[in-house]
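Novice: the following comprises the amino acid sequence and a computationally predicted model.
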Amino acid sequence: MLWTPLNRFLDRIRPRRQAVVLLADAVLILLAWHTTYLFRMGVERWLHERPNYDGAVLLGVIAVYSAVSWALNVPRATWRYTSFHEITRLSWVCLGAGLASAVVVLMAHLVEVPRAVLALHPVFSLIMMSLARMTVRMLSESSRARRAGRQPTGQRALVLGAGAAAKLLIAGIQHRGWTVVGLLDDDARKQGSSIAGVNVRGGLDMLTDASMLDDVTHLILAMPSASNAQRKRALDLAAATGLPVVTVPSADELREGRSRIDRVRDIEPDDVLGREPVKLDESAVSDLISGQTVMITGAGGSIGSELCRQIARFGPSRLVLFELSEFALYQVEQDLGERFPHLPLVRLVGDVKDLGALRRAMQLHQPDLVFHAAAYKHVPLMEDDNAWIALRNNTLGTYLVAQAAAEQGVKRFVLISTDKAVNPTNVMGATKRAAEMVVSHWAGKGTNTRFMAVRFGNVLGSSGSVIPKFKEQIAKGGPVTVTHPEITRYFMTIPEAAQLVLQAAALAETGQVFVMDMGKSVKIADLARELIRLSGHTEAEIPIVFSGLRPGEKLFEELLADADTTLPTPHPRLRLAQLRGELPPDWIERLMALAVDESASAPPTLRARLHELVPEYAPR
């Protein structure tokens, strides 16, 4: 290419760049002088009908231009980075030097030099010097773009979508090392047009044409406002190409200011699942929270921290953050302080098993609402050596928080429960089912506090979720481990879960257990395959290995026990569970005895005693 030897030459002359620039400009001024004569006198006369002192005048003109150029620091500028500012300086050079040269020639009565040449020469000089600089810059940038496209790190993207998001994306992304080679959109009106100089080549179906993908390294999904069905179709077509797929932020992320349109990110599982967004009855939730003091236990956890963010949107008078982990409390405090700088925060390091700390916190801060999200939830970790600790934290902790809430006259107490509490086969699920039974116990005590629970399934992105593990394994080159080829789970996003908890809290009467509509269950193996494909790999490159079910793990989760029924609620994504049966009179006493009996900490003993308290618990 032309640029390669030119670039080598420019590198060699860099130590003497200013002298070389002056010489190059002198040549361009000389060419402009002759071009001006040609323009003024025509081809037949331009060379022969000149005064005999024309050469001396030309040397004088070049000297004047060089002096003015030096005075304005023009030789210091690098041609490959020529800007509008540099062209402006050249204009002043040509104007000043051209005017000075004309004045000197006229004062010297050199009448044989045509006046038109003196007038036009500065214009021709400016054009030639500007063109020379712009040509060098154009060759430099063209070469740089070709090199980036050939390098392994060069990112050449085909954008799916040609709307406003794509226009903003192109404007920002090309400064981040990306080259956008084309756009695809199903809207026939956009096909054949161009956005920011990039052509809309056709519809999304053209992804099946191998020639369309020549020299493309990535696909970018730029459809933040499209329906879930449209996004799912685009992702399916993109995944079939075998290229890595990234996306612009979702409409919610952009609206809430969590990202910018040119900050592309990897495809997340909620993009793949294609769930319709939750629509809250914001008026009812606002009436519940606005102006109230709200306390969240486990405020630094995945669900607890998102509850804090969602609650903060509705204008509580104060948030009381109760968290055992100092670091988690610090993180959520920093996040809330940045997002909601005017919201008063009370930051308490405390243990839900410490009744004294709970009483002090509620007496001092007088919460109107308590959301109890503190829990141990990792099934394998809680199954053996930590089983008794799980019972104390998940069940005894719920009892003590509920007790303190009832004593203080809190208006509503909401337990965050789980689908693993239904016909539990593991200790964690059994302790959460026992926690629901604790809520039922307190609901029957006739206090002024409304007690309720909300069940949901696996939350995408929460700590311990399978999805971050899959992404980490893919990044390492595999294999991806799945426990069983037929295992299924319900999934929802963290914001979705938190929003439905608030909606349930606004609807609930005391003693009720709400069940979230989790949509369709998803095969974990299918989800793993989809994530592998969207990362630009195949199962041959990143295999899936089935490791076998872990202790206490089910093939599928249930949201309702066999003997339960549900009733509809005003919100389409929430159902009301009608749980049968009353607690035995001594149930609470037996629970409290087990929670303080260290001799029961041996896993077999604990499981047997827990089965007596939760008859539907069937250890595996």
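Specialist: Here it is on my side, so go on. Residues are numbered from 1 along each chain as shown.
Novice: please count neighbours and contacts with C-alpha atoms only from this point.
Specialist: Noted.
Novice: for the lengthiest helix in the chain, packing partners?
Specialist: Longest helix in the chain, counting residues (DSSP state H): helix 115-150. Contacts defined by 3 or more CA pairs under 8 Å, 6 or more residues apart in numbering; DSSP states H and E place helix 115-150 against helix 3-12, helix 17-41, helix 84-107, strand 155-160.
Novice: report the angle between that helix and strand 155-160.
Specialist: 90 degrees (axes from the mean of the first three to the mean of the last three CA atoms, to 10 degrees).
Novice: quick check: angle from helix 115-150 to helix 3-12?
Specialist: Going by the same axes, to 10 degrees, helix 115-150 makes 110 degrees with helix 3-12.
Novice: could you export the helices and strands packed on helix 115-150 as a markdown table, including mean neighbour count?
Specialist: Converted to a markdown table, the helices and strands packed on helix 115-150 look like this (neighbours: other CA atoms under 10 Å):
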| stretch | mean neighbour count |
| --- | --- |
| helix 3-12 | 12 |
| helix 17-41 | 18 |
| helix 84-107 | 17 |
| strand 155-160 | 24 |
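Novice: can I get these in CSV with distance to residue 533?
Specialist: Below are the helices and strands packed on helix 115-150 laid out as CSV (distance: least, CA to CA, whole Å):
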stretch, distance to residue 533
helix 3-12, 39
helix 17-41, 52
helix 84-107, 46
strand 155-160, 17
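Novice: out of those, which comes closest to residue 125?
Specialist: helix 17-41 (5.2 Å; CA to CA).
Novice: show residues contacting the next helix or strand after that closest one.
Specialist: With elements assigned by DSSP states H and E, the helix or strand that comes after helix 17-41 is helix 54-71. Here helix 54-71 makes contact (CA atoms under 8 Å, 6 or more residues apart in numbering) with 22, 25-26, 29-30, 33, 75, 90, 93-94, 96-98, 100-101, 105, 113.
Novice: try it against this one:
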Amino acid sequence: MSYRQRLSLFVVIDSIIVVTAIFISGFLVNGDVYVLTEPILLSSIVLLTGHLLFSWKYNLYKKAWEYASIGELVIVLKIVSYSLLSALILQQIVLQEISFRLLAVTWLLHLLFIGGSRFVWRMYRDQLINSFPHRKRTLIIGAGSAGTMVARQLIQNKDCDLLPVGFIDDNRSKHHLDIMGIPVLGGVDSIAAAVEKWQIDNIVIAIPSLNKKELNTIFSECIKTPADTKILPMLEDLVTGKVSVNQVRDVRVEDLLGRSPVEMDLALLSDSIKNKVILVSGAGGSIGSEISRQISAFYPKQLILLGHGENSIYTIEMELKETFKGSSIEFITEIADLQDEEKMMEVMRDYQPDVVYHAAAHKHVPLMERNPEEAVKNNIIGTKNIAQAADWHGVKTFVMVSTDKAVNPTSVMGASKKLAEMIVQHMGQVSNTKFVAVRFGNVLGSRGSVIPHFKKQIERGGPVTVTHPDMIRYFMTIPEASRLVIQAGALAKGGEIFVLDMGEPVKIVDLAKNLIKLSGNSLDEIPITFTGIRPGEKLYEELLKEEEVQDEQIYPKIYVGKSTELFMDEIEEILTSYSALSREELRETLLELANRKPSPSHKEMLPISS
């Protein structure tokens, strides 16, 4: 129906309602509907004219009554009251008397018929939608503004298969009340009982401002039930219009294990990246590719994507070119091996990058235990080659991605990253380039990490294998890790090891349990088995050695560790002799040097203050 047709229909219906209301009032007051007294005739004309004029003034005919609420009812009340007031004034002026009983009854009938005609349509529509048998009974956690928005959208969206039948909210003043006709059934501790009593199929967590601890508390109650648990999108996505409130999604492990993200200093980052030449090594990997995505958002002049795997480099190149199509960014790919010293020099000479983000590394702990010579080649020699090339060709800032496994390492991978950190710190002492390292814990969802491994085991029906019931790790998301690396590059003064405050560590077995429950299975269906700690693994990881710890944050949630003694002569000796050692001898040599205590004569060197 066009707007003109809709307007004509409403004008005709309202005209009939107004005239009907005044004549019924005349019958009720005078006892005879066919007696056309002067007050009735005058009131009919004035009420009809006034109603149409005030309806136009308050845009009554532009309202979508399927979304009618208190606001629309107030507008109807104003129109009816002002129309009646006009009739009252005209009666006094023309007839010199006012038929109060007639006008009072007319006002009530006018309000009832006009308001009722609108709300009857909404009630019919809601009833029609709610009567669809395929809709899943849904419990909404949170009866605040977000929760009521979700409920309204779900009720009014006939294509949605979720039907809200109850709210859960810890605000006791809302308990036993109805909101939009939907009862508030109790607090979070009532979730299980509500699901059973009201035969709930789905639970929607509709509190965008929840912190991780509160979300874990709610989720732990939800997974006690057979209902599927979903969550409202992030608040910033709702505000920016990326998603709507009815686009609920499954709860992800990142929601439960993540921490409040580190906010970036956008102005500082823009100054260090915009219109600059940036090089990312390992650009096809999990961290390197995300660093490349986030750097591109600041519009560098050139972004050199350097990596050894041609498929992964091609993939990130195509993605970035599509995402930033039409921008002035020049994306350049270089297939190169960090162990090729001459190639590293050539790349630095050709592109003269302003900033290098060194994310390329071998990171798989058990594999490096079995192949320690490859850890030396890629993680130590590779870092040395690209760092020296950066120094030789005047790169302004060099940022190395490191790991918490470099602290008191028990693995070849951790030891090789610790020695690579020493090389970077040494370069920071002798070079005009600002060399820094960034240390963080495990990254959720990166290739080779525990979460994809657990998901594959769950898809196969289990069991999920965990090495030890007490094993704990720090976790962060790939975007958070990448933001930290980029922010470190902007904060760098030279020689620092940046460390993120990663919050509370997480038990791996708890992570496995959450993934099983998020997949819709129970622990009875997908069992967990313990396989024992693998070679090189620790029960828990640290982010700083005791002698490295500095209490002061240089940026919100970012610390700088104190510099310790650098064993450069010993590292050089390993690099010249490692090929002559057996794998076990090489492993012992790497671990001994990486864990060597500073000599008594070593004088602690504090990082440059920011």
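Specialist: Sure, I can see it. None of these values were measured; they are calculated from a predicted model.
Novice: returning to what we had before: closest one to residue 238 of structure 1 among the helices and strands packed on helix 115-150 of structure 1?
Specialist: strand 155-160 (8.8 Å).
Novice: the equivalent of residue 590 of structure 2 over in structure 1: which element?
Specialist: Under the alignment (TM-score structural alignment), residue 590 of structure 2 pairs with residue 610 in structure 1. Assigned by DSSP H and E, residue 610 of structure 1 belongs to helix 603-613.
Novice: that helix against structure 2, how far on average?
Specialist: With mean CA distance after the TM-score superposition for structure 1, helix 603-613 of structure 1 departs from structure 2 by a mean of 2.9 Å once superposed.
Novice: outside of that helix, which residues touch it?
Specialist: 383-385, 387-388, 427, 430, 434, 587, 590-591, 594, 600, 617-619.
Novice: how near is residue 199 of structure 2 to residue 193 of structure 2?
Specialist: Separation of residue 199 of structure 2 from residue 193 of structure 2 (CA to CA, to the nearest Å): 10 Å.
Novice: for residue 386 of structure 2, that is, sorry about that
Specialist: For residue 386 of structure 2, the distance to residue 193 of structure 2 - CA to CA - is 61 Å.
Novice: same deal with residue 184 of structure 2?
Specialist: Applying CA to CA to residue 184 of structure 2 and residue 193 of structure 2 gives a distance of 13 Å.
Novice: who has more neighbours out of those two?
Specialist: residue 184 (25 against 13; other CA atoms under 10 Å).
Novice: contacting residues around the more buried one?
Specialist: So residue 184 of structure 2 contacts 143, 166-169, 174-178 (CA under 8 Å, 6+ apart).
Novice: mind redoing it with 7 Å?
Specialist: 166-168, 174-178 (CA atoms under 7 Å, 6 or more residues apart in numbering).
Novice: give me the nearest residue to it, chain neighbours excluded.
Specialist: Residue nearest to residue 184 of structure 2 in three dimensions, not counting chain neighbours: residue 167, with 4.5 Å by CA to CA, 6 or more residues apart in numbering.
Novice: could you look up the SS state of that neighbour?
Specialist: The local conformation at residue 167 of structure 2, judged by DSSP: H, G, I helix; E, B strand; the rest coil, is strand.
Novice: ok, now which ones touch it?
Specialist: 139-143, 182-185.
Novice: could you redo the last one with a cut-off of 10 Å?
Specialist: Residue 167 of structure 2 makes contact with 138-144, 147-148, 151, 174-175, 177-179, 182-187, 191, 194, 203-204, 206, according to CA atoms under 10 Å, 6 or more residues apart in numbering.
Novice: which of the residues you listed count as buried?
Specialist: Neighbour-count burial (16 or more other CA atoms under 10 Å) applied to those gives 138-144, 147-148, 151, 174-175, 182-187, 191, 194, 203-204, 206.
Novice: go through these and flag which are in strands.
Specialist: Members of those lying in strands (criterion: DSSP state E): 138-141, 182-183, 203-204.
Novice: redo those as JSON lines? Include distance to residue 550 of structure 2.
Specialist: Formatted as JSON lines, those follow (distance: CA to CA, whole Å):
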{"residue": "138", "distance to residue 550 of structure 2": "49"}
{"residue": "139", "distance to residue 550 of structure 2": "47"}
{"residue": "140", "distance to residue 550 of structure 2": "45"}
{"residue": "141", "distance to residue 550 of structure 2": "42"}
{"residue": "182", "distance to residue 550 of structure 2": "53"}
{"residue": "183", "distance to residue 550 of structure 2": "53"}
{"residue": "203", "distance to residue 550 of structure 2": "44"}
{"residue": "204", "distance to residue 550 of structure 2": "43"}
